[in-house]
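Participant: sequence first, predicted coordinates after that:
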Amino acid sequence: MPIRELVGIKTRLDPLGRIIAMLVTAMCLSLLAWLSPVHAAPNRMTASLVAEGPVRPGETVTLALLMQPEKGWHGYWSNPGDAGFGLTVEWTLPAGVTAGDMQFPVPQTLVVQGLMNHVYEHDYAVLVPLKVPSSARSGTLLPIRVKAQWLVCTETICVPERAELQGAVSVGTGPADPRFEGWRAAMPAPLDRPGAFALESGTLRLALPFPATAPLDAPHLFLKTERVVDYAAPQRFFRQGDTLVVEVPLAKSPATASRLEGVLAMGRDAGGIAFAAEPGTVPKGGTQVGAGAFSASVLALALAGAFLGGLILNVMPCVFPILSLKALALARGNAHEAHKEGLAYTAGVVLACLLLGGVMLALRAGGEQVGWAFQLQEPGVVAVLMLLAVAITANFAGLYELPGLSVERGAGATGAFGTGLLAAFVATPCTGPFMAAAMGAALVLPAWAALGVFAALGLGLALPFLLLGFVPALRRLLPKPGKWMERFRRWMALPMGLTALALGWLAWRVGGATFTVVLVAIAVVLLGALAAVGVTQRKGLPIGRLMALAALIAVGGVIGLPPPAQTAASEGGLLEARPFSEAALAEARKAGKPVFAYFTADWCLSCKVNESTSIERESTRAAFEKAGVVVLVGDWTRRDPAITRFLTAQGVAGVPLYMWYPAGGAEPRQLPQVLTPDMLAALPGQ
């Protein structure tokens, strides 16, 4: 088994599996150290033992284990994170000489294939205090030996390495090595007071003494105590006077701890502080800081984006037929009925959006990596939507009448409310522009503000019908009722039928061929049952039993569907795109090449429009080929935690997302969600 896979096991087997994996890894490293051949390959990370200088009898001198990885390789902090293995040492010291605990500099984060690693991608020094006995004689040399083992990795492979280091400490006086000043500066500064922590609702809440005037740019909490928190989960930071409150989701099976230790990194090149915390009271509230900070402007933009996105959904093929027929039904009623139906329809739409958004937030709070339209990544939900689209298409085509919830004639406030729920639910296959950024902002907003964003989405979707219900002048623009309405309803079966076909194709993409064949068979049987309902209706006979049978066919069919097959990720195309991974992105950037990374899904209509009009174009291919652009595609059709984390890190909760990384490692750019035909071809020349 490759070491990377071996180390990665500890994230999948929790908690006992992690312990076993760590023991197995340690044994493998030991065996490799004992059995390594004489002509072993040179280490990818050079280690050396350095003493700060001479030491007086009875005092302490600092040693440094200087670790120097080759370019593209990295070592690990004392708690390596989701994967990896930290530095271990075995000292051989003169009598009376003792070595203290290793002190590590502030680490950095590295996410590889969805795993959070705590690493060093540069030279670093691990400092160790060495206590010399008072009996030591001045002018003597104290020999020091240490056997060190570590794991050094790139983003694709890991190599266990070892070294036997030797040195000597002079007893006496003399100059100190000037390098230690810089190495000490890289160490986290210890807090002079302990913090307090509490475990609440699946979240670690930590309060640390931190001056209100101290700068805090891009903080990150590194917990030295292992297996307590979800290392890759988003972290939130709040200032409350001279206290900093940190919130981090717990691991799925968190270890118990009576004391926590760790490091708070305060941002790029800003250093960090080392802390210890004990159980206690953690204050609530405060002003959020960092990447997830709440502000009125962020909320306003999110509300506007969600509202516009919902408004655009009305012209999507899965919503427009329902809306148009329901709107024409208002021409049959009076103003009072129109008011009631407009409000009821709006209530149904907003409630459905709040429920979908609330479920997404609850799943994320529980540790699941999901984003907006997460339900379309589940084959079972796609199957339900397809059968629903088939049933609506049959209704529009006149195969049967939908009792109580008629979309072509008024059915009162209750029917309008149900239609609103239905419209919002079937709108989920049609993800429009503006929505991804708005939903991404919702992920970092407080819960109440995030729910406001989802409500704004529903209000935008419901607005046209709401205006028709309350503005008589708009209702007067509607055509007068007549026989033509029945023909119009028949024509509206065409876009709904196309929606059903699109959902069938999506079922094949997320569930595989066998899954789709069985689903189509269930749809055919359901159509037969609905046809029987229509015949019985036209005879004026009761249809309750037949409708129950049709519902049983749909529900039982979805429950009895075969397990979905594993599907391959999207790649290739005119641009010869490769599947996205953070390792592939890092490799291309380290090589100095420009990178275009785009994230799509088969259920994302705006994604497919952009791909056909702007991405899969000969002019784009020629420009990218000339500039040596590496193209990566992240297929989010099925749930992918690594892609979800990357989307969240870019401030969005869904697709499409388009990222441009210029050559030479320059700062990346997030491109608009609506691409123009020549936008991409012009990128290499900018």
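Facilitator: Ah, there it is. Residues are numbered from 1 along each chain as shown.

Participant: going forward, measure contacts and count neighbours with C-alpha atoms only.
Facilitator: Will do.

Participant: tally of neighbours for residue 7?
Facilitator: When neighbours are defined as other CA atoms under 10 Å, residue 7 has 20 of them.

Participant: which residues does stretch 387-394 contact?
Facilitator: 400, 426, 493-494, 496-497, 499-500, 523, 526-527, 530, 554 (CA atoms under 8 Å, 6 or more residues apart in numbering).

Participant: just these: which are in helices?
Facilitator: 426, 493, 494, 496, 497, 499, 500, 523, 526, 527, 530, 554 (DSSP state H).

Participant: follow-up on the earlier one: which one of the contacts of stretch 387-394 sits closest to residue 164?
Facilitator: Distances from residue 164 to the contacts of stretch 387-394, taken as CA to CA, are shortest for residue 426 (65.5 Å).

Participant: pull out the buried positions in the longest helix belonging to the chain.
Facilitator: Longest helix of the chain, by residue count under DSSP H: helix 335-365. Buried positions in helix 335-365, judged by neighbour count with 16 or more other CA atoms under 10 Å: 335, 338-354, 356-358, 360-361, 364-365.

Participant: hmm, which two among the contacts of stretch 387-394 are most spread apart?
Facilitator: Taking CA to CA, the two most distant members of the contacts of stretch 387-394 are 494 and 554; they sit 21.9 Å apart.

Participant: redo the contacts of stretch 387-394 as CSV? Include distance to residue 374.
Facilitator: What follows is the contacts of stretch 387-394, written out as CSV (distance: CA to CA, whole Å):
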residue, distance to residue 374
400, 32
426, 14
493, 27
494, 27
496, 22
497, 23
499, 19
500, 19
523, 24
526, 26
527, 28
530, 30
554, 22
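
Participant: check it against this one:
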Amino acid sequence: MPIREMAGIKTLRIIAMFVTALWLSLAPAQAAPNHMQASLVAEGPAQPGGTVTLALLMQPEKGWHGYWSNPGDAGYGLTLDWTLPKGASTGAMQFPVPQTLVIQGLMNHVYEHEYAVLVSFKLPADATPGTLLPISVKAQWLVCTNEICVPERAELQGTITVGSGANDARFEAWRAALPAPLDRPGTFALAGKTLRLALPFPASATLETPHLFLKTERLIDYAAPQRFFRNGDTLVVEVPLAKSPGPATSVEGVLAMGKDAGGIAFTSAPGAVPSGGTELGGEGTFSMATLGLALLGAFLGGLVLNVMPCVFPILSLKALALARGNSHDARAEGLAYTAGVVLACLLLGGVMLALRAGGEQVGWAFQLQEPGVVAVLLLLAVAITANFAGLYELPGLSVERGAGKSGAFGTGLLAAFVATPCTGPFMAAAMGAALILPTWAALGVFAALGLGLALPFLALGFVPALRRLLPKPGKWMDLFRRFMALPMGLTALGLGWLTWRLGGPQYTAVAVAMAVILLATLAAIGITQRKSRPIGVLAAIAALIIVGGVAGLPPPAPVTSTEEDLLGSVPFDETALAQARSNHMPIFLYFTADWCLSCKVNEKVAIETSATNAAFRLRGVIVMRGDWTRRDPKITRFLSSQGAAGIPLYLWYPNGGGEPRQLPQVLTKDMLVDLVGE
């Protein structure tokens, strides 16, 4: 489009905005229904003088869109005129990460879907408990299609209960859609006709399709191409300035990290911006090096899972079945087992990606944050332990008889599913990279994880020399199988403990009762098998116990854990982290969960030790702990901002406010002590 024509369009845009503003301020209420339905929602009750979050829920009709706080080259943002009780006040509007929409060369910052604008509301200090505080707001906005725009308004009413009570669960998802704030500011410089912006951003976190949205208006050319450069742990953004840019003493905005990947809110002050670095690709491109490292990390992580207590017994018994010579086609069984493992990993990964695309803040092992899933795993672990102990016979895990290709496939599915309580080295970074890769590449990472998990059995199936290295068949095999019940039983005990941590005592009591009933049913199946009678009815009863028992579990109890650790750590909070960093305090921040085996090993070996405690106290180190046992959107967003989708994650913030250092996922005994002394 010619420059003169573009200038004419922008002039018309300014005129249109002026007319729109005049119309919104003078026009009477419209009789026709709005194309954007707005409603005022309060998160819940609050105490006198306390703060509660309000939401302006905006629901456009299909084909229509609303605008971000800075609408871009065209459009008009949301304005609010509050009527509040005496002594009450509201905060600034908080918008979710916007989308880009280019129409005739004009860049618009829009929402083409339902979205919520959040506003904090502070109650009067003298509010009377048990009463309702009336609030109202006159909201005005512009809603558009690609062809026409309509100014709309609504007067919304609501009440706030003074006191206590349940909160609206929708606010968790609405907060998750907000950009996560950076814990330290960036810098910017105006170089010629270009805005250069430097933002702290971990080198391990890649960007799929980044876009810079500025709250600071009339500074940049919104529709111009944006360039992104990697310079260590700094992301440098270059955007052409507007034709007549306004003054800028600070620059604020949002860095969108790609489709469905969220964003980061930042502020920046004038300062030095590094030059050079590696330029990132544009739409749809990604670093092949990142993909390669993610594939390798996932493969190695899956390989390590084979020695975990929840997987090794299954693998070892399948190997012994091959050693006994019960398999007529070892290669076919190896391929079937691999197919089962890879399919299970793809399904788990696909569900995680789908949930994130739907706005859920989840990461790898998300299923272990759900009490119902853990209860299912508990019952499965109990059933497998009973099989290993000889209580009944499960053909897929039999040393005495081969299971064939279908049994091997089912065993692969089972092995991958029971591996979910286990996390190991290499996996966190690989899963973090998977979340910012294109979908097909991310699924490749999950497939690599499955291939690593399946490799030992696949190798045994294809390499006869490896099978010959296995011990000769004998009576010891049955003893070995019974011995394997020990690590599997310990896994069941661990899952029982995790059920208690997630669901509370009553929840756990019901789950354990179902496990006892399941054991009795499996014992009956074993007796029937030894009499060579059909077990179809009993097997169906066992399956119903697992499905029906979990469906009938009571609601999990709320989290009330206030346990202290040796280091006197404080719960993770981004505001507290930013405050500690502004005071130039040394900080050790770590993320853990009760279901993370490698996390617990690191805590026992390196973190929760007297030597670490003494060294940290001597240097005044602030220890901050993020517990991800249950789903926590704030922790998930922070992990994503650090390029990680899972845990463990260990960050060291040195004294003096320097850049954080990401520590290895496997900590050694003296690593933290030596770190303090650096």
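Facilitator: That came through, no problem. All figures in this text were calculated on a predicted structure; none of them were measured in a lab.

Participant: before we move on, the earlier item: and which of the ones in helices among the contacts of stretch 387-394 of structure 1 is nearest to residue 642 of structure 1?
Facilitator: Among those, residue 426 lies closest to residue 642 of structure 1 (CA to CA), at 27.4 Å.

Participant: what lines up with that closest one in structure 2?
Facilitator: In structure 2, residue 426 of structure 1 lines up with residue 418, judged by TM-score structural alignment.

Participant: ok, that match touching residue 309?
Facilitator: No - the criterion here is CA atoms under 8 Å, and residue 418 of structure 2 misses it with residue 309 at 10.0 Å.

Participant: just the helices in the stretch 401-550 of structure 1 please.
Facilitator: Applying DSSP state H, counting those that start in this stretch to the stretch 401-550 of structure 1 gives helices spanning 412-426, 435-444, 447-470, 472-476, 484-511, 513-538, 544-559.

Participant: same check on the stretch 1-150 of structure 1?
Facilitator: Counting by DSSP H, counting those that start in this stretch, the helices of the stretch 1-150 of structure 1 are 3-12, 16-35.

Participant: among those, which comes closest to residue 600 of structure 1?
Facilitator: helix 3-12 (27.0 Å).

Participant: that closest one to helix 16-35, inter-axis angle?
Facilitator: Here helix 3-12 of structure 1 runs at an angle of 160 degrees relative to helix 16-35 (axes from the mean of the first three to the mean of the last three CA atoms, to 10 degrees).

Participant: what sits closest to residue 616 of structure 2 if chain neighbours are left out?
Facilitator: Nearest residue to residue 616 of structure 2, sequence neighbours excluded (CA to CA, 6 or more residues apart in numbering): residue 676, at 7.1 Å.

Participant: picking up where we left off before, which one of the helices of the stretch 1-150 of structure 1 is the most hemmed in?
Facilitator: Mean neighbour count, computed with mean count of other CA atoms under 10 Å, is highest for helix 3-12 among the helices of the stretch 1-150 of structure 1, reaching a mean of 17.

Participant: need the counterpart of the residue nearest to residue 616 of structure 2 in structure 1.
Facilitator: Using TM-score structural alignment, residue 676 of structure 2 pairs with residue 684 in structure 1.

Participant: ok, so of the ones in helices among the contacts of stretch 387-394 of structure 1, who is nearest residue 147 of structure 1?
Facilitator: Minimum distance to residue 147 of structure 1 across these is 63.6 Å, recorded for residue 426 (CA to CA).

Participant: quick check: that closest one vs residue 317 of structure 1, distance?
Facilitator: Look at residue 426 of structure 1 and residue 317 of structure 1: by CA to CA, to the nearest Å, they are 10 Å apart.

Participant: ditto for residue 618 of structure 1
Facilitator: Residue 618 of structure 1 sits at a distance of 29 Å from residue 317 of structure 1 (criterion: CA to CA).

Participant: check residue 475 of structure 1 too.
Facilitator: 23 Å.
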